[in-house]
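Novice: A structural model of the following input is requested.
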Amino acid sequence: MKKNFQLWFNRYKLQLLVWALYIFYEAVLIGYVSGVFGHPMTYLLHYIAAIILFYVHAEIVLPWALAIKKFIAFRLPLVLVELAVFVFVSFNFDVILVDSGIVIHEKPFRMSWVYFFSMLYRGGYFAGFSTGYYYLVTYMKEKRKTNELEKQHLNDIITQQKAEQELTKAQNAFLKAQINPHFLFNTLDFIYHSIADSSPIAADAVIVLTEMMRYAVDADKMGEYIYLGDEIDQAENLIYLNQVRQNHSLYFKLNYTEQIRNIRLIPLVLLTLIENIFKHGDLSEPNDEAVINLNLDAHYLHIDTYNLISQNTSDTGSHAGLNNIQKRLGYTYGSEVTFNYHADQTNHFHLNLSIPLGRLNVSAVLT
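Specialist: Now for the predicted structure:
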């Protein structure tokens, strides 16, 4: 409650100050000069009527009368109605003051033309100031809106300039990417020929690495989907390179059928799952090898992984690669995709991915 009052006061404090100064001028200074002071209740009731007229005119009547231009000529004269209401309310306030004895009136208090026109003038006086207030507030709102639009336009220009700068950077990066792969492949080819006779195993590894790098470089040219068989080939290359590095001491099995190879899938799903196993798994136990199974049933493509978790793996890992796969699969295939993974009590990691065949358009594969 206190906070709401504080907000209200901060919003209207200037208007409160203006009203306080006006009332002080009219009730105190003029009364002091003329030597005539009214009863406080008289001031209270009549200023209440004037303030209500002021804000009703500025915030209700004028916005309504000016809302539709073609109706202005018909609506504006209705302002006279609110002035008549002001005169009527003021008169009834004075009747209450006279009847209660607060104001002494020698003759019976009746509506007269003098009283009517004096109150009509006073109402028009406040309505005039209210009209000025309305146009001032409207001007300030329009100016604020214009400033906001100019600010938004400036922000749009800055955003566009940043986008153009980023586009220029991307174009430069693309040109570099076109040059760098040629340098990389030429270098790998040189290394291969240099070590082919002295170290056949290392030379084979270079050939496999070259094939994987070429696959990665050309990935953006393959389209939105690739044959799963192509990624299986690169997955086997990745497994082979890791085996070479570890002197073929890793226990890892990739199981699939030839039918699987004809499935078209978004790229880098299988490779990311294998990289996750190499990064977080323990593949050194011959009786506890890591396994990836790819299989089809009547309704789904299933990819399941199983591996012992390395003792060097932190439990607080972000699983960024797996989260990225899950988002890409959900975006491409919708909520029908099942993607679950967990670590069990025996320190093994399980992952299950299932995609409806209807979303893969593989009916021809199964016939």
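Novice: contacts, neighbours, all on C-alpha from now
Specialist: Will do.
Novice: next SSE after the helix or strand where His182 lies?
Specialist: In the assignment (DSSP states H and E), His182 maps to helix 113-195. Sequence order places helix 200-217 as the next helix or strand after helix 113-195, per DSSP H and E.
Novice: sorry, back to before: between helix 200-217 and the helix holding His182, find me the angle.
Specialist: 150 degrees (axes from the mean of the first three to the mean of the last three Cα atoms, to 10 degrees).
Novice: so what does helix 113-195 touch, helix or strand wise?
Specialist: helix 40-56, helix 79-99, helix 200-217 (3 or more Cα pairs under 8 Å, 6 or more residues apart in numbering; DSSP states H and E).
Novice: could you dump those to TSV with mean neighbour count?
Specialist: Listed next are the helices and strands packed on helix 113-195 as TSV, based on neighbours: other Cα atoms under 10 Å:
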stretch	mean neighbour count
helix 40-56	15
helix 79-99	17
helix 200-217	16
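Novice: now the ones you listed in a markdown table, with distance to Thr338?
Specialist: A markdown table is the format used below for the helices and strands packed on helix 113-195 (distance: least, Cα to Cα, whole Å):
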| stretch | distance to Thr338 |
| --- | --- |
| helix 40-56 | 62 |
| helix 79-99 | 68 |
| helix 200-217 | 27 |
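Novice: to compare against the first, here's another:
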Amino acid sequence: MFFFLKIPLFAAHLLKFYTDDMFEHTDDPNTTKNRLLKFVKKYKYHFYGWLVFLFYEIVMVGLYLNHFGHPVRYLINYLINIGLFYFHAEFTMRIGLLRRRISIIVLPLLFLVEIGSYTLLIFAAHWLLLQYTSVLGSTSVAFNYQFCISTIFRGCYFIVFSTGYYFLKNYLTERKKSDNLEKDQLKNLIQIARTEGAYLRAQINPHFLFNTLDFIYHNSRPTAPTAAEAISSLSEIMRYAVEVNPDENETLVKREVAQIENLINLHQLRADHSLSIHFYYDEDVLELSIISLLMITVVENMFKHGDLRNPKDPAKISVTLEDNELVINTSNRISQTRPSGGAHSGLNNIIKRMQYAYGNDATIKINTDNQERYTLEIRIKQKPVQYPATVRNLSGQL
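Specialist: Next up, the predicted model:
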């Protein structure tokens, strides 16, 4: 007796050994064999469970009755029963509970159809086996009360286990989702903590830097006014860059203009005021909005790659308002000794930021004249000013 009870456990371990060995030697995942092996590996615990169940049920019933049926009969009966198990879990329960309000009506109806179809299918399988094979021997098959009761009881037996499997599967799925959600929340908390730490460090370091620059400025001003002026301009530019709010993304044109003037002054001090630069802007543009650091990047690109020392051909920067468009123009001779590498990184960044911020409402044109002169034009459409309703009404009356 105990020998027969150990058979299913031994068979399950044997199946696990061979399947694991096969999976270690698979190469091409597109072959039919490997797809089948992947399927078996994915649902291997189902195979182990059914193997143990079938062996226990067949062996125990066979020992109890002292009789074992034909293998074909076992095969067909259990194929139908296993099919009922998965059909009930994957279709009947899923469809029946799809709408909670009417599930109390739909689920019993589906159950009756399911158990009726199962009974008819079992009868049809036994009748075919009796008519065309000798698997059932001399056993007769009759669709009577006794047959229906025993078949319905057998079907309900598998349906009960299938229902438990459905709820267990859903529980494990929801538990996995909950665990993943908790892990994501923990990662977010860690990321927020790191971000806050980085933000505090970013606040402390510039504060220390600006205090140091301010100290150097005041101490060098009496003896080295040029150096002090350069430190002041550099400090203003760096302070502006640090104080830019990345969430707001936009700033006023007048703030960019002020930093362009600081940038020009800083470069003039470095070059002993030998640079030829004409900077012009309309007063009307100062209160308009623009994405931060855009104009400064354009001008810095001109200093980096331009030849600005020819008084007969000076570099030009203009910021104007034309046909409700903010127009930024730069023009300069191309330096023959400009640094190689990274020449377009700043401009590529500008293009991406403009595309993100303005979409089709902004354009950028770049032109090089025989590799001697470089011109850039940016046009940004301005949104019409929305006046309050009372102002519009008064204007209409006037």
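Novice: superposed, what's their TM-score?
Specialist: Here the TM-score for the pair of chains, by TM-score structural alignment, normalised by the length of structure 1, is 0.76; 349 aligned residues with a Cα RMSD of 3.8 Å.
Novice: and Leu296 of structure 1, how close does it get to Asp282 of structure 1?
Specialist: To Asp282 of structure 1, Leu296 of structure 1 is 28 Å away according to Cα to Cα, to the nearest Å.
Novice: Leu120 of structure 1 matches what in structure 2?
Specialist: With TM-score structural alignment as the criterion, Leu120 of structure 1 lines up with Ile152 in structure 2.
Novice: which residues are in contact with that match?
Specialist: Taking Cα atoms under 8 Å, 6 or more residues apart in numbering, we find Ile152 of structure 2 in contact with Ile115, Thr119.
Novice: the helices and strands packed on helix 113-195 of structure 1: which one's closest to Trp8 of structure 1?
Specialist: Nearest to Trp8 of structure 1, of all these, is helix 40-56, at 15.7 Å by Cα to Cα.
Novice: quick check: the gap between the residue nearest the centre of structure 2 and Glu196 of structure 2.
Specialist: In structure 2, the C-alpha nearest the mean C-alpha coordinate belongs to Asp184, at 12.6 Å (Cα atoms, centre = their mean). For Asp184 of structure 2, the distance to Glu196 of structure 2 (Cα to Cα) stands at 18 Å.
Novice: do Thr119 of structure 2 as well
Specialist: In this view, Thr119 of structure 2 and Glu196 of structure 2 are 66 Å apart by Cα to Cα.
Novice: quick check, Phe143 of structure 2 in contact with Phe123.
Specialist: Yes - taking contacts as Cα atoms under 8 Å, Phe143 of structure 2 lies within contact range of Phe123: 7.1 Å.
Novice: what are the ranges of the helices in the stretch 251-367 of structure 1?
Specialist: Under the criterion DSSP state H, counting those that start in this stretch, the stretch 251-367 of structure 1 contains helices at 269-280, 320-333, 357-360, 363-366.
Novice: now mean neighbour count too, for those helices, in CSV please.
Specialist: CSV is the format used below for the helices of the stretch 251-367 of structure 1 (neighbours: other Cα under 10 Å):
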stretch, mean neighbour count
helix 269-280, 18
helix 320-333, 15
helix 357-360, 15
helix 363-366, 10
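Novice: nearest to Ile68 of structure 1, of the ones you listed?
Specialist: Closest approach to Ile68 of structure 1 among the helices of the stretch 251-367 of structure 1 (Cα to Cα): helix 320-333, 47.9 Å.
Novice: quick one: that closest one to helix 269-280, angle?
Specialist: 160 degrees.
Novice: give me the mean deviation of helix 320-333 of structure 1 from structure 2.
Specialist: Here the mean offset of helix 320-333 of structure 1 against structure 2 after fitting is 4.2 Å, by mean Cα distance after the TM-score superposition for structure 1.
Novice: re the thing from before, which of Leu296 and Asp282 of structure 1 has more neighbours?
Specialist: Asp282 (22 against 19; other Cα atoms under 10 Å).
Novice: residue in structure 2 paired with the more buried one?
Specialist: Checking TM-score structural alignment: Asp282 of structure 1 goes with Asp307.
Novice: was I right to think that match contacts Arg333?
Specialist: Yes - in this structure, Asp307 of structure 2 is within contact of Arg333 by Cα under 8 Å, at 5.2 Å.
Novice: against Tyr306 of structure 1, how distant is the residue opposite the residue nearest to the centre of structure 2 in structure 1 once aligned?
Specialist: Superposed on structure 1 with TM-score structural alignment, Asp184 of structure 2 falls opposite Gln152. As judged by Cα to Cα, Gln152 of structure 1 and Tyr306 of structure 1 stand 53 Å apart.
Novice: check Asn147 of structure 1 too.
Specialist: Separation of Asn147 of structure 1 from Tyr306 of structure 1 (Cα to Cα): 60 Å.
Novice: more crowded one of those two?
Specialist: The residue with more neighbours, out of Asn147 of structure 1 and Tyr306, is Tyr306; 21 against 12, by other Cα under 10 Å.
Novice: got a list of what that one touches?
Specialist: By Cα under 8 Å, 6+ apart, the contact set of Tyr306 of structure 1 is Ala290, Val291, Ile292, His348, Phe349, His350, Leu351.
Novice: any idea what it aligns with in structure 2?
Specialist: Matched across to structure 2, Tyr306 of structure 1 falls on Ser331, judged by TM-score structural alignment.
Novice: repeat for Phe93 of structure 1
Specialist: Using TM-score structural alignment, the partner of Phe93 of structure 1 in structure 2 is Ala125.
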